[in-house]
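fold the following for me, if possible:
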Amino acid sequence: MNRILVVEDEARIASFIAKGLRAEGFTPTVVGDGITGFDYAMSGEFDLIVLDIGLPGMDGFTVLERLREEGSALPVIVLTARDSVTDTVAALEGGAADYMSKPFRFAELVARVRLRLRSTGQTVVNEDLTAGDVRLDLRSRRAYVGEREVELSAREFALAEVLIRHRGQALSREQLLSHVWGYDFDPGSNVVDVYVGYLRKKLGAALVTTVRGVGYRVE
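Next up, the predicted model:
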């Protein structure tokens, strides 16, 4: 089971990331400042770091710089401010493996985590998810019903992935919003219901069950 270090000082975002990673089968550890983050990163106990830039004690750029100076090749996914091209360029030039701009969708973050772990030869979760005759190929991001490929948008695929990964479990609309649309999405939106309708049309009406008063479930 891969261990992920999350260095993020905003409690709401840190909790959002940690809960999501745990649900996906990873083991997250959260710290809230750069100095502690650097010390943890150098412990050799982690497979990847999710690193915020705006940290107290030591900012994310400095953490990244010191890691590389110490010879650490640990993959780092940097969280940058919204639309900050300067932060993005600086992070990549400083040795980051990838970056995410805030606000972000959890499904995209976890896909990037898996990609970076795979590229470093770390153990990752199964590349296929199945439910009945529906199969999702996580590597190519393609969906199939039986042998027939079905075209899904990025959001449709992310929603299908979350539901199938947690098959047998009823997920609330709020949980699905957080995983697929991000932590700052309007909780009053009916976008989940709309996209469940899209999945039923494309992957079969029986795939997703409505759980009255709760949300949705894939059996």
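
going by C-alpha atoms from here, please, whenever you check contacts or count neighbours.
OK.

wait, what's in contact with Phe38?
Val63, Arg66, Leu67 (CA atoms under 8 Å, 6 or more residues apart in numbering).

from the chain's centre, how far out does whichever helix or strand Arg12 is part of sit?
In this assignment (DSSP states H and E), Arg12 forms part of helix 11-23. Mean-position distance between helix 11-23 and its chain equals 9 Å (CA atoms, centre = their mean, to the nearest Å).

in it, what counts as buried?
Ile13, Ala14, Ile17, Ala18, Gly20, Leu21 (16 or more other CA atoms under 10 Å).

returning to what we had before: got CSV for the contacts of Phe38, with secondary structure and neighbour count too?
Formatted as CSV, those follow (DSSP: H, G, I helix; E, B strand; the rest coil; neighbours: other CA atoms under 10 Å):
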residue, secondary structure, neighbour count
Val63, helix, 23
Arg66, helix, 15
Leu67, helix, 20
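
now the second one, please; I'll put the structures next to each other:
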Amino acid sequence: MARLLLVEDDDTIGRALSASLAAHGHEITWQPTGRGALETAARGPLDLVLLDLGLPDLDGVAVCRELRTTQPDAVVVMLTARDEEMDVIIGLEAGADDYLTKPVRLAELHARIRAHLRRGTAAPADGPIVLGDLALDTASRRVTVSGSEVTLRAKEYELLVRLAAEPGAAVRRETLMSEVWDEHWFGSTKTLDVHIAALRRRLAEAGAGASLPAIVTLRGHGYRLDPPG
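You can find the predicted model right below:
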């Protein structure tokens, strides 16, 4: 049984989602405000948070950033009526793992929750992966650049391991979503692009002047990790 926090200020939606999630065997705490959500998060570990960005008291993006601090291991899925790309990107960059646009289809919601709670990880390599000044130790899940450790979010790490397992090889978007998220994933893959962009940024910030592989976008196909040089 997973411990879920639902943050939703609409009473009708909150009751409907709470009942549906409970019927699927989850332990649900429903909070209608951002402050209530943060109080709940401070009381104990959570597996997943469904976070409405349009809250009456606090900005949902700010709540997301705080949840990333208090609940670093929890999956955060945004629920938003804001379907503009920039709103979604801002939320994902604030620390959310995924998003759903309201009105939420219950079948898709439950499929996404199952996918995230499986926490499928990229298949580990036989040993450490070294590409120039970048080193990945899959046994300890550590990433270093020129000997200094780089902090990555779970999906960023898993994406890097998956791409680094076949340096120079083109990897389809569908393959990355299947192996890093879930084989039954459906819906938008925009979250993949945002995680790739965040991964590029973190490596660039950690490795100024270092010899690092490049994550290349293959339009209409996917991504490729090119070894340095």
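
okay, the helix holding Arg12 of the first structure sits on what stretch of the second structure?
Aligned by TM-score structural alignment, helix 11-23 of the first structure corresponds to residues 11-23 of the second structure.

that stretch vs the first structure, average distance?
Taken over the aligned residues, the distance from stretch 11-23 of the second structure to the first structure averages 0.9 Å (mean CA distance after the TM-score superposition for the first structure).

what's in contact with that stretch?
Leu6, Val7, Glu8, Ile28, Thr29, Trp30, Pro32, His110.

buried ones among those residues?
Leu6, Val7, Glu8, Ile28, Thr29, Trp30, Pro32.

if you look at those residues, which of them are in strands?
Using DSSP state E, Leu6, Val7, Ile28, Thr29, Trp30 are the members of those that sit in strands.

could you measure the fourth one against Ala22 of the second structure, distance?
Taking CA to CA, to the nearest Å as the measure, Thr29 of the second structure and Ala22 of the second structure are separated by 10 Å.

the last one now?
With distances defined as CA to CA, the gap from Trp30 of the second structure to Ala22 of the second structure amounts to 11 Å.

just the third one next, same as before
Remark: distance between Ile28 of the second structure and Ala22 of the second structure (CA to CA) = 6 Å.

using the three-state scheme, assign the residue nearest the centre of the first structure.
Central residue of the first structure (CA atoms, centre = their mean): Val110, 2.4 Å from the mean position. Three-state assignment for Val110 of the first structure (DSSP: H, G, I helix; E, B strand; the rest coil): helix.

skipping adjacent residues, who's closest to it in space?
Excluding its sequence neighbours, the residue lying closest to Val110 of the first structure (CA to CA, 6 or more residues apart in numbering) is Leu21, at 7.2 Å.

cool, and Val145 of the first structure?
Val134 (4.6 Å).

what residues are up against the one you found?
By CA under 8 Å, 6+ apart, the neighbours of Val134 of the first structure are Ala143, Tyr144, Val145, Gly146, Leu203.

buried ones only from those residues, please, as a PyMOL command.
Command for PyMOL, covering only those of the contacts of Val134 of the first structure found buried under the criterion 16+ other CA under 10 Å:
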select buried, resi 143+144+145+203
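
can you add secondary structure and distance to Val78 of the first structure and give the contacts of Val134 of the first structure back as CSV?
Listed next are these as CSV, based on DSSP: H, G, I helix; E, B strand; the rest coil; distance: CA to CA, whole Å:
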residue, secondary structure, distance to Val78 of the first structure
Ala143, strand, 29
Tyr144, strand, 33
Val145, strand, 36
Gly146, coil, 38
Leu203, helix, 35
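
going by distance to Gly197 of the first structure, which of the contacts of Val134 of the first structure wins?
Lowest distance from Gly197 of the first structure to these (CA to CA) belongs to Leu203, with 10.0 Å.

check whether the closest one really touches Val145, as I assumed.
Yes. With contact defined as CA atoms under 8 Å, Leu203 of the first structure reaches Val145; the gap is 6.4 Å.

which residues of the first structure does whichever helix in the second structure runs longest align to?
Longest helix of the second structure, by residue count under DSSP state H: helix 190-206. Using TM-score structural alignment, none of the residues of the first structure align to helix 190-206 of the second structure.

pull the distance from that helix to the chain's centre.
11 Å.

helices or strands up against it?
helix 85-93, helix 154-164 (3 or more CA pairs under 8 Å, 6 or more residues apart in numbering; DSSP states H and E).
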